[in-house]
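In: only geometry, no sequence info:
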């Protein structure tokens, strides 16, 4: 009876060994080697015990590795970055992936605007339903898209918000006095931002200098505003960059448009600091470029 039991054990062991042979070095022992053990041999039981211990160690190592992998993934998550998140497309354009690569395309569709306050007036004195529609049109004309109404619309830009009004003529004393009123307005805005602590330390110091030194009053305010308008920091202000100061004032100051046009003395569609000072009737020697950190100022004036 004992011999039968031993044979059954050997058969079960053979089946088990055949299943784990590939992963357990001890399981690679031949059955002939095991068959040589007699029923009184302790080596057989020792072999089984060692095999069981090895399996337990392997299982513990496997679980430990899985736990380590989970902890690593939690601490080091794989974040898929959308290439469009770092793609700047500009007004009238959006980013989309083309075969996995980001590219800027014209806005396919602008939302319908029912609010009349969303209307905009362009430099052509034409009323458009929204700023999105203007920028979309400009993009279409840049790309020679069929949606372009006229090639000149490639240079379309917003003059002010609201429906177009009959333009008022700026001449005589209004035009002559406008640079002075503009200088005062710039200084008052700079002072207001300083009082609200919305200037950087750099420009706060310039404002304090203007407060205590009348000779710097207008010049410092002019330099600060010019730096603020120079969004791309190329040391000149484009017509597009003039928008934050032009659009909100057109309805209030009918001389703002011809004044800003006069600042571009060489008609290259850009205003340098010297040109900016000249149209504000400031001495060029009083203007010192100090655009160190204006881009960090919060918020941009009327932007």
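Out: Cool, the structure landed. Computed from a prediction, not measured in an experiment: that's the story for all the values here.
In: only C-alpha atoms for contact and neighbour calcs from this point on.
Out: OK.
In: doesn't residue 96 fall inside a helix?
Out: No - using DSSP: H, G, I helix; E, B strand; the rest coil, the secondary structure at residue 96 is strand, not a helix.
In: also this one, for the comparison:
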């Protein structure tokens, strides 16, 4: 008796939900839903209590993914060939400032310098932000390379050797408010699938070609005995061009959240 009842309940569930769902299997686009008669349609409504803000590459903020899908669906329904936006990062869009040509050209150098500061902080274990200037060209190149690789591996959550949009969106979000060229930089960096390899990461950040040096282990500023090192304090850093202190704070916040 129990067995027959169980079979009947399963049959009822399948007949009520399974058939309708299967009518649209593989037919609907990512922004569509399947209705009761097996048609792919725009989402009729979204849950107003569900708030999970999303920012698009056009700096548009949507309350949640459903609202974004409704917007895309309505646009393509009236203009099938329209170029639609895509989700850039989670959270409300940050305020943007003009990205001039000079700012864009200088952006890789500034971002590399911030990564070096973070890397030096991790190595020194002092918890202090200090800009390190290494006189020796080879030592300098090795430290820059280490810093970029360290940040890449930190962002590569699934350790597949590629950075996808979700893996770098927190970094982008932290930088967008204080760096006008963040969006443009990451849009231009990567392959056709939107993923970034380690080599592309280094090229985007304009790591120069390795200088002609004798092969030797890379020395950190605190370990090198033969290298002339200048350490600038936080007060000096505050005076540098590009709002470096603000971005250091943003990166520190991101670093602390990941620990």
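Out: Perfect, thanks for sending it. What you are looking at is a predicted structure, and each value in this text was computed from that prediction instead of being measured.
In: can you pull the TM-score for these?
Out: Scored against TM-score structural alignment, normalised by the length of structure 2, the superposed chains reach a TM-score of 0.48; 156 aligned residues with a CA RMSD of 3.8 Å.
In: strands along the stretch 1-150 of structure 1, start to end?
Out: In order along the chain, the stretch 1-150 of structure 1 carries the following strands (DSSP state E, counting those that start in this stretch): 93-98, 101-106, 120-122, 127-128.
In: so which of those is the most packed in?
Out: Mean neighbour count (mean count of other CA atoms under 10 Å) peaks for strand 120-122 among the strands of the stretch 1-150 of structure 1, with a mean of 23.
In: go through the strands of the stretch 1-150 of structure 1 and name the closest to residue 260 of structure 1.
Out: strand 120-122 (15.6 Å; CA to CA).
In: now for the closest one, which elements pack on it?
Out: In terms of contacts (3 or more CA pairs under 8 Å, 6 or more residues apart in numbering; DSSP states H and E), strand 120-122 of structure 1 is packed against strand 127-128, strand 158-161.
In: need those strands in JSON lines (columns: distance to residue 102 of structure 1).
Out: Formatted as JSON lines, the entries for these read as follows, by distance: least, CA to CA, whole Å:
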{"stretch": "strand 127-128", "distance to residue 102 of structure 1": "30"}
{"stretch": "strand 158-161", "distance to residue 102 of structure 1": "28"}
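In: ok, which of the ones you listed comes nearest residue 62 of structure 1?
Out: That would be strand 158-161 among those, by CA to CA, at 65.9 Å.
In: name the next helix or strand downstream of that closest one, please.
Out: helix 172-195 (DSSP states H and E).
In: got the buried residues for that following helix?
Out: Applying a neighbour-count criterion of 16 or more other CA atoms under 10 Å, one finds 178-179, 182-184, 186-187, 190-191, 193-194 buried in helix 172-195 of structure 1.
In: who does that helix touch, helix- and strand-wise?
Out: Packed next to helix 172-195 of structure 1, using 3+ CA pairs under 8 Å, 6+ apart, are helix 201-212, helix 217-229, helix 256-263.
In: buried set for the longest one?
Out: Buried positions in helix 217-229 of structure 1, judged by neighbour count with 16+ other CA under 10 Å: 217-229.
In: show me which residues of the longest helix belonging to structure 1 are buried.
Out: If each helix of structure 1 is counted by residues according to DSSP state H, the longest one is helix 42-75. Counting neighbours by 16+ other CA under 10 Å, one finds that the buried residues in helix 42-75 of structure 1 are 44, 51.
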